[in-house]
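Asker: Here's a sequence, model it:
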Amino acid sequence: MEAGDGPPFSALSLVPVSVSQLHPQDAAWEAMLSGWAAQMRSRGLSPATIEPRLGSVRRFMLFTGEYPWQWSSADLDEWSTDLLQGRRVSKSTLRTYHGGLRLFCDYLVDPRYGWAERCLDLFGTHPVQVCHEWNTLPHVIDQEARPGVRPLTRDEIQALFDHADNQVELARRSGRKGWLAAWRAATWLKIIYAFGLRRREVAMLDITDFCRNSEASEFAEFGICQVRYGKAMRGSPPRRRSVLAVWPWSSMVLAEYLEHVRPGYPGADGPALWPTERGGRVSVDYLTRRFATWRDDLGLSPELHPHCLRHSYVTHLVEDGWDPFFVQQQVGHRWGSTTGLYTGVSGDFKNRTLRTALDRLMGENT
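Answerer: Okay, the predicted model is just below:
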């Protein structure tokens, strides 16, 4: 295959006229995928974004048994029905599939890449956009999480902390080596909640990510948590933010862990806050599995996951009267409306707010 017959990622550069393909249909199909992947990489998108999009397109192709220049909107209708009714995927998952397929078709029908002309030359037909407003799921509400996913109550948070600490004591009394891992897990559970962190954010923490806050000396060396692996947006690098400690117990938990637990790991000489027995770094999957074990032990809903601790952090700060903009900055949301989605403010807080407003109105009328 010769390069230079057309602009980068275009049909002529990927399936040049000067080359006779033994299997032109398969060659064009693979070239379309590789061209689209290259286009996404040029936009700075990560493999974690690119691969699922390619996967959704491949699944659609396998379902239809046809190549992209043969696809129709009716094919998408049948595929969507099969996924929803036959395989029972969630609507949010189907929306993700639709989004990937729509972007792929946008690439194919864009005249700058020349796929329509090249397919007409090779196959006598051309790709079309099969995704439109009448056969794809709209995003009509802000929050699509399952109803069972909610902030934990303060009693549930305390029960989780107590249960995790009890696991440490049980392991130590039995003389098992696993007490270090149990203590490490109990600490990161508390730190997720104490700073309102996402799973990847807490897993990627280093010791040097904590520092003093000159305005809050009571937190000692742990007044500020520097988050370096925040959620990326549209191909950008991970976003950074500083999260201020708000609960005094968080600094005591970290100090105790660093003094008594972390030195017992082979990777203690490295930067990772949560080293493993093999000198690596605790994974996000490990955090998820450990939380699920505690949750099931306590008989909590199976829909709850570690991210619910972040929801709890937002809710409890708002309940305690912290400024909503401060809370928004702490969790790294660009818009206050996003923070609002995380808030499951309790009935007591609503009643206190109502009582304050009514007392003020009654005072104005007397």
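Asker: can we go C-alpha only for contacts and neighbour counts from here?
Answerer: Fine.
Asker: Now do the contacts for Met40.
Answerer: Listed by CA atoms under 8 Å, 6 or more residues apart in numbering, the contact set of Met40 reads Ile50.
Asker: gap between it and Val168?
Answerer: When distances are taken as CA to CA, to the nearest Å, Met40 and Val168 turn out to be 46 Å apart.
Asker: cool, Gly279 as well?
Answerer: Following CA to CA, the distance that separates Gly279 from Val168 is 21 Å.
Asker: one more to line up against the first:
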Amino acid sequence: MNADDAPESPAVPREVLAEFERHLRAERGVSPHTLRAYLGDIQDLCRYATEVGVSGVEALDVAVLRAWLARQHSVGRSRATLARRTAAARTFTAYLFRRGLIPDDPGLLLGTPQRLRDLPAVLAQDQVARLLDDMTAEGPLGLRDRAVLEVLYATGVRVSELCGLDVDDLDTERQTVRVLGKGSKERTVPMGDPAARAVQDWLRYGRPELATEHSGPALFLGARGGRLHPTSARRIVHTRIAEVGDMPDLSPHGLRHSAATHLLEGGADLRSVQEMLGHASLQTTQIYTQVSVERLKQVHRQAHPRGAE
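Answerer: The predicted structure is shown next:
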């Protein structure tokens, strides 16, 4: 449901929600997923504000926001959901304040719940080597699958970024790829020889077999010649990992986690990995240092004479 379809609320007029949606789309450039989530969060906030008798947007103060979030906690919302809803509320009140619709910004007084983040699952370096080196690449789809996995692991791009790549985004001489990430932020990411060779083989021998008049500039194509969809890319990764066997089933995001972890294990600095992955915050990248430390502790426990009782 978009803002124009939202029920009328005494707390926040429908036209204000519609303008907020346009603000998120045009000025903030948020992803479609974030747009849906934030709009749903704010519509829920509006329903709550109406229930508790808020009669106008100017009465949307910090007490109402905190009470709304407290209700989310009481019904068992996860920390991740609470953190996102807090971020949505802060974005909304900041927008209202800039528009002059409220006298001050109550969102500034909200704390942000800390998310308890599980360590991401990753493949070991020898498992990745087995996956990529032993993969059969017969026919155009086989060549495509090899190139997809090689690029995902070589660059650490998100699956949506991979599927959004065009042929012109590749610089084969410099072995780099131009990526359009979250918030329409562009970055250039390097890729090594194996990925470059796999992509060149796909472009030379695979893509021409699948391309149609509707393919456009898309780098990776589906079986019918259209741009490869993220769902299909996920299926490719799951299928190819299952073919190897004896390793955890990971999604494309798991290959992204693996790439980041292996970069840090190889001596890369956090800032470089942050830039490569397109993380807005260094704090997001630091999760991979925990993965490396946990793996080191596991090796110590298994290999050191006094590592474990």
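Asker: So after superposing, what's the score?
Answerer: Overlay of the two chains. TM-score (TM-score structural alignment, normalised by the length of structure 2): 0.71; 280 aligned residues with a CA RMSD of 4.0 Å.
Asker: Report how many residues lie close to Thr343 of structure 1.
Answerer: Other residues near Thr343 of structure 1 number 20, with proximity taken as other CA atoms under 10 Å.
Asker: where's the nearest residue to it once chain neighbours are set aside, which helix or strand?
Answerer: Computed as CA to CA, 6 or more residues apart in numbering, the closest residue to Thr343 of structure 1 that is not its neighbour in sequence is Thr315, at 4.7 Å. When secondary structure is defined using DSSP states H and E, the element that contains Thr315 of structure 1 is helix 307-319.
Asker: Count the neighbours of the residue nearest to Thr343 of structure 1 for me.
Answerer: 23.
Asker: if we can go back for a sec, any idea which helix or strand comes after the helix holding Thr315 of structure 1?
Answerer: Per DSSP H and E, the first helix or strand lying C-terminal to helix 307-319 of structure 1 is helix 324-331.
Asker: Quick one: list the elements packing against that following helix.
Answerer: Helices and strands touching helix 324-331 of structure 1, by 3 or more CA pairs under 8 Å, 6 or more residues apart in numbering; DSSP states H and E, are strand 241-244, helix 307-319, helix 336-342.
Asker: distance from the second one to structure 2 after superposition?
Answerer: In this overlay with structure 2, the average offset of helix 307-319 of structure 1 from its partner residues is 2.5 Å by mean CA distance after the TM-score superposition for structure 1.
Asker: Please point out which parts of that helix sit buried.
Answerer: For helix 307-319 of structure 1, the neighbour count (16 or more other CA atoms under 10 Å) marks 307-319 as buried.
Asker: And for stretch 219-236 of structure 2?
Answerer: By neighbour count on 16+ other CA under 10 Å, the buried set for stretch 219-236 of structure 2 is Leu219, Phe220, Leu221, Gly222, Gly225, Gly226, Arg227, Leu228, His229, Pro230, Ala233, Ile236.
Asker: And the fifth one? What does it align with in structure 1?
Answerer: It stands for Gly225 of structure 2. In structure 1, Gly225 of structure 2 lines up with Gly279, judged by TM-score structural alignment.
Asker: With the last one instead?
Answerer: Aligned counterpart of Ile236 of structure 2 in structure 1: Arg290 (TM-score structural alignment).
Asker: OK, contacts around its match?
Answerer: The contact partners of Arg290 of structure 1, taken as CA under 8 Å, 6+ apart, are Ala185.
Asker: same deal with Leu264 of structure 2?
Answerer: Residues counted as contacts of Leu264 of structure 2 (CA under 8 Å, 6+ apart) are Leu270, Val273, Tyr288, Thr289, Ser292.
Asker: cutoff 7 Å now
Answerer: Contacts here follow CA atoms under 7 Å, 6 or more residues apart in numbering; on that basis Leu264 of structure 2 touches nothing.
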